[in-house]
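>>> generate a structure from the sequence data that follows.
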Amino acid sequence: MGPVFALPALLPDFILSFKLSSAEAGWLSGITFAGYAAAVPVLSALTDRMDARRVYIAGALVAGLSALLFALLAQGFWSALLFRALAGIGLAGTYMPGLKAMVDRTAGPQQPKWLSWYTASFSLGTGISFLAAGLLAQGLGWRGCFAVLGGGAVLAAGLVLLLRPQTPVVVLGAKLLDLRPVLANRQVMAYVLGYFAHMWELFGLRSWMVAFLAFAAAGQAVLTPTVAAAVSSLVAMAASIGGAALALRFDRVRACSVFALSSAALALLVGLSAGWGSGWGLAVVALMLVYNGVVQLDSAALTTGTVLAAAPERRGAAIAVHSLVGFIGGFLGPLGFGWVLDMAGGHQSAPAWTFAFASLGAVAALGPLALWGLNRTKRN
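Sure thing, here's the model as predicted:
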C-alpha cells in the first residue's frame, strides 16, 4: 500500500511543480482507482479458478514497478497519469485477491471478524502511505520517495509467497467472467451499491484531505497535513473494525445506513470549516479526524456483507463486482471533487471547499437508498 496514497500526500507540491488545475489534480488522484476498476473484474474472478496468492504476487510486483517508473520517468500530467493508472492495476491484483486468499484459508464463526480486520487494514496501509510519503519526500524528494515505497510492494510479494498453496473449488461449466449470478443476487447488489457511494466519499476525502488541510488548517503547527492524514487513517482503521462489530451485533443494513448518513452530515460540516479562519486550524484538524472515523464505519461492514451474501463458489466473482463498482466510485469521487472545486472558485476559495465537501456528502447519503431498496430478503 505504500505507493497508493503517495501522490495525494504530496498533492500540493505536484499542483505547483506540474502546474495542475484542480480538475487535473483530481484526475491524477482518481486515475489509480480507474485502473483498479478496469483490472479488478478479471483479476478477482481469476481467484475462483486459481490460488489467489498467485494473483496477489503478480499484482504486488506490478505495484512496485509502477512506483519505480513514476520515480524515474514522470515529467508532468500525462506521464504521471499513465503510471498512476498502472499503480491501480497493481492495487487490483492485491487488495481483493488478498481478501480471497484469506477467505480460502479460513472458516468458521470467526471468519467475519477476520474479514473485518483485513478490510480495516487498508486504512493502516493508507496511513503508512501518507506518513511515509511526507517523511521520505523531505529527505529524498518525491522521486526518491516513490522509489523507496515501491520496494514495500515487492516485499509484500515475498511475504505472501510464504503462504501454503490453496486450490479453490471450481464450479463446473462456469465461465470466468460470468457475473450474471452475482448481479441477480439482490442482497449482494445492495451492499455493492452502498459500497459505491461509500467509496466515492472515502476516496474523494482521502485524495483531497492534505490539500484541504494545507488551506484550512495552515495556522496550526501541532500536526502537519501529511501527519494528520496518517493519524486519520489509524482512526479510520479502528472505526472500520468497530463498525463491523456493530454490524454483526445489530442489523447490518440499518447500521450501515446510520453510518452513511452520519458521515454525510460531517462532510458538510468539514466543508464549512474551510471558512473558520486560521485561528481555528487545530479544530479543523480535530474535525477531520472525527470525519475520517465516521466515514470508515461502514467500510468493512459493507464488504463483509457482500462476501456473506454471496454463494461460496462465487465469492471471487462477487468480490470482483463489489470491487469494480466500488472503485468506479473511488475514481469518480476525487475527479468530481476537483471539478466542483474548480467550478466553485478554485482551491484558494473557502466556499469552493464547502461545495466540494457537500458533494461528497450528497453521494454518501444515496447509499442507504440502495441498501434499503434492494436488500429486502433475509439480512446478514
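>>> okay, CA-based contacts and neighbour counts for the rest of this
Will do.
>>> scan this protein for its longest helix.
Longest helix in the chain, counting residues (DSSP state H): helix 111-160.
>>> list the helices and strands that one packs on?
helix 6-9, helix 52-73, helix 95-103, helix 225-249, helix 299-309 (3 or more Cα pairs under 8 Å, 6 or more residues apart in numbering; DSSP states H and E).
>>> can you list the ones you listed in JSON lines and add mean neighbour count and distance to residue 109?
Listed next are these as JSON lines, based on neighbours: other Cα atoms under 10 Å; distance: least, Cα to Cα, whole Å:
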{"stretch": "helix 6-9", "mean neighbour count": "26", "distance to residue 109": "37"}
{"stretch": "helix 52-73", "mean neighbour count": "24", "distance to residue 109": "22"}
{"stretch": "helix 95-103", "mean neighbour count": "23", "distance to residue 109": "12"}
{"stretch": "helix 225-249", "mean neighbour count": "24", "distance to residue 109": "11"}
{"stretch": "helix 299-309", "mean neighbour count": "25", "distance to residue 109": "12"}
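>>> how about this one, so we can line them up?
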Amino acid sequence: MCIGQVGNLLPHVTLSANLAQHLMPAWGLSAAEGGLMASGYAFGYMLAVPLLTTLTDRIDARLVLLCGSVFSGLATVAFGIFARGFWSGAAIWSLAGLGFAGAYMPGLKALTDRLPAGDTSRAVTLYTSSFSVGVGLSFLVAQIIADRWGWRTAFVVTGFGPVAMVVACLLMQAQRPVPKVGRLLDFAPVFANREALGYIFGYGAHCFELYGIRTWLVGFWTFVIAHQGAPSWLSPVAMSFCFAVISMPASILGNEAALKFGRHRTITIVMLASACVAIIIGLNATAPAWVLALLLMIYGLTVPADSGALTAGMSAAAVSEHRGATLALHSTVGFGLSALGAWGTGAALDAAGGPESATGWRLVFAVLASGILLGPLAFALGADGALGKAAIVRAEAPT
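Presented below is the predicted three-dimensional model:
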C-alpha cells in the first residue's frame, strides 16, 4: 500500500514543481493566478472526497481506490497534452485532484479495514508518512524531466505513476464492509465527536501550511539563487526533493513522540515550533543561501511532524461504524484549507511585490505561520471533548 501510494503521488506536485519556472512565464500568470491554479487540485479533492470516502462505509474501499487512481493518472496525462492556459489548466488539474480524492483516504480505509484489531497508529503513520516520499519523487521527477524534455512531458510521465497502486489493488483481497443503512452523506455523528473534530481542524491548519509551502518552495528557492547565489548542488530540484523526503522520518518520529508524551501536547509544540521557523525564514529572506537552506531543512522537519499524529489520532477517535464519514470530513477540511493555503500565499506574494521581492516572501512566510498557529486552537475543542467523554465514562462506571 505504501509503494502504491508513492506511485499515486508521482503526479501530486508536478504543477507546483513547474509553476514558477515554466508555467507562469509561458502563460503570463500572476502569483495569485498560479496559486489559484495549483489550488484547483485541492479544490477538486475537497468536492469529491465526502462522497468517495463515505462510500467506503458501504462498498469495498479497494474499488474506490482503484477507480480514483486510474482517473488521477489519466487527468495528469491530459494536462500535459491539452492544457493551454489558466482556465484549461485549472479545470484539468481540478479533475486530477478529484481523482486523488478516491486514492488517498479510501486507500487509508482499505488499509485499516485489513489491519488486525488494536492500536494501528504505527501502520497509519507509515502510510501517511510515505506521502512525503511520493511528494519528494514528484518534485524530483517532474523538474528533471521538464528541464530536459519540457513540462508537458513531465505531466505525461508522472501520470503513469498511479499504475503502482492499480497493481496493489489487484493483488489485494476483496473485503466488504458491514452493511449500513441510512443517508450516505451523514456527518452528524462526526460533528458530535468533539475529540475527532479537534484532530480534523488541527489537520486543516497543518494542510494550509503544508500546501502553501509546497506550492511556492521552488519559486522561493529560485528567488534565493537569483539574488544570493547558491552552489550548483543546491538547485531547486535538490532543495525541493530533500525538503519533501525528510518529511517521512519527521512524521514517524512525531507520532512516536505523541505516543510517549501525549498527542495533544506533542502536536501543539510542533505547531508552535513550525510557526516560529516560518517567521524566522521570512525575516531572513535575504540571508546567505546556506543559512536559508539550513532553515528550510528545519522547516521541512517541523511542517510534517504533526501529520501522522493528527491522522492517527483522528482514526483512533473515530467511531468504527462512522470511520468512512470521519475520514471524509478529515480530508474535506484538510484539502479545503490546502486550496486556501496555495491561493492565499500566492495572493500575499502579489500584494507585497511579487516573486522577485523579498518583502513578498516575508509576507508569504508570515501567512504560513498565521495558518499553523490556528492549529492549537482546534485542540482546545478536541481536548474539551475528550475530557467530557472521559467524565461521562467515569460517571457511568459502576462503583
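>>> from the centroid of the second structure, which residue is nearest?
residue 207 (5.6 Å; Cα atoms, centre = their mean).
>>> counterpart of it over in the first structure?
With TM-score structural alignment defining the correspondence, residue 207 of the second structure maps onto residue 199 in the first structure.
>>> its match contacts residue 325, correct?
No. Between residue 199 of the first structure and residue 325 there is no contact under Cα atoms under 8 Å: 9.2 Å.
>>> of all the helices and strands packed on helix 111-160 of the first structure, which one is nearest residue 260 of the first structure?
helix 299-309 (9.8 Å; Cα to Cα).
>>> so where is that closest one in the second structure?
The aligned range for helix 299-309 of the first structure is 307-317, by TM-score structural alignment.
>>> ok so, going back, report the contact partners of the match of residue 207 of the second structure.
By Cα atoms under 8 Å, 6 or more residues apart in numbering, residue 199 of the first structure lies in contact with 326-327, 329-330, 333.
>>> for residue 271 of the second structure, same thing?
206, 302-303, 306, 372-373, 375-376.
>>> what does it align to in the first structure?
Looks like residue 271 of the second structure aligns to residue 260 there (TM-score structural alignment).
>>> what is the neighbour count of residue 345 of the first structure?
14 (other Cα atoms under 10 Å).
>>> what does it correspond to in the second structure?
Structural alignment (TM-score structural alignment) places residue 345 of the first structure against residue 353 in the second structure.
>>> do the same with residue 158 of the first structure
When the second structure is aligned by TM-score structural alignment, residue 158 of the first structure is paired with residue 167.
>>> ok, now which ones touch the spatially closest residue to its match that is not a sequence neighbour?
What sits nearest to residue 167 of the second structure in space, not counting adjacent residues and going by Cα to Cα, 6 or more residues apart in numbering, is residue 4, at 7.7 Å. For residue 4 of the second structure, the contact set (Cα under 8 Å, 6+ apart) comprises 162-168.
>>> try it again with 10 Å
Applying Cα atoms under 10 Å, 6 or more residues apart in numbering, we find residue 4 of the second structure in contact with 69, 103, 107, 130, 134, 161-169.
>>> would a markdown table of those residues with distance to residue 264 of the second structure be doable?
Formatted as a markdown table, those follow (distance: Cα to Cα, whole Å):
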| residue | distance to residue 264 of the second structure |
| --- | --- |
| 69 | 33 |
| 103 | 28 |
| 107 | 26 |
| 130 | 23 |
| 134 | 27 |
| 161 | 36 |
| 162 | 34 |
| 163 | 37 |
| 164 | 35 |
| 165 | 33 |
| 166 | 36 |
| 167 | 37 |
| 168 | 34 |
| 169 | 34 |
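>>> ok, these vs residue 262 of the second structure, which is closest?
Distances from residue 262 of the second structure to those, taken by Cα to Cα, are shortest for residue 130, at 22.7 Å.
>>> wouldn't the closest one be in contact with residue 250 here?
No. When contacts are counted by Cα atoms under 10 Å, residue 130 of the second structure is not listed as touching residue 250 (11.1 Å).
>>> out of the contacts of residue 199 of the first structure, list just those in helices.
Going by DSSP H, the helices hold 326-327, 329-330, 333 from the contacts of residue 199 of the first structure.
>>> mind listing the shared neighbours of residue 199 and residue 325 of the first structure?
residue 193.
>>> now do the same for residue 208 of the first structure: its match in the second structure.
That one, residue 208 of the first structure, aligns with residue 216 by TM-score structural alignment.
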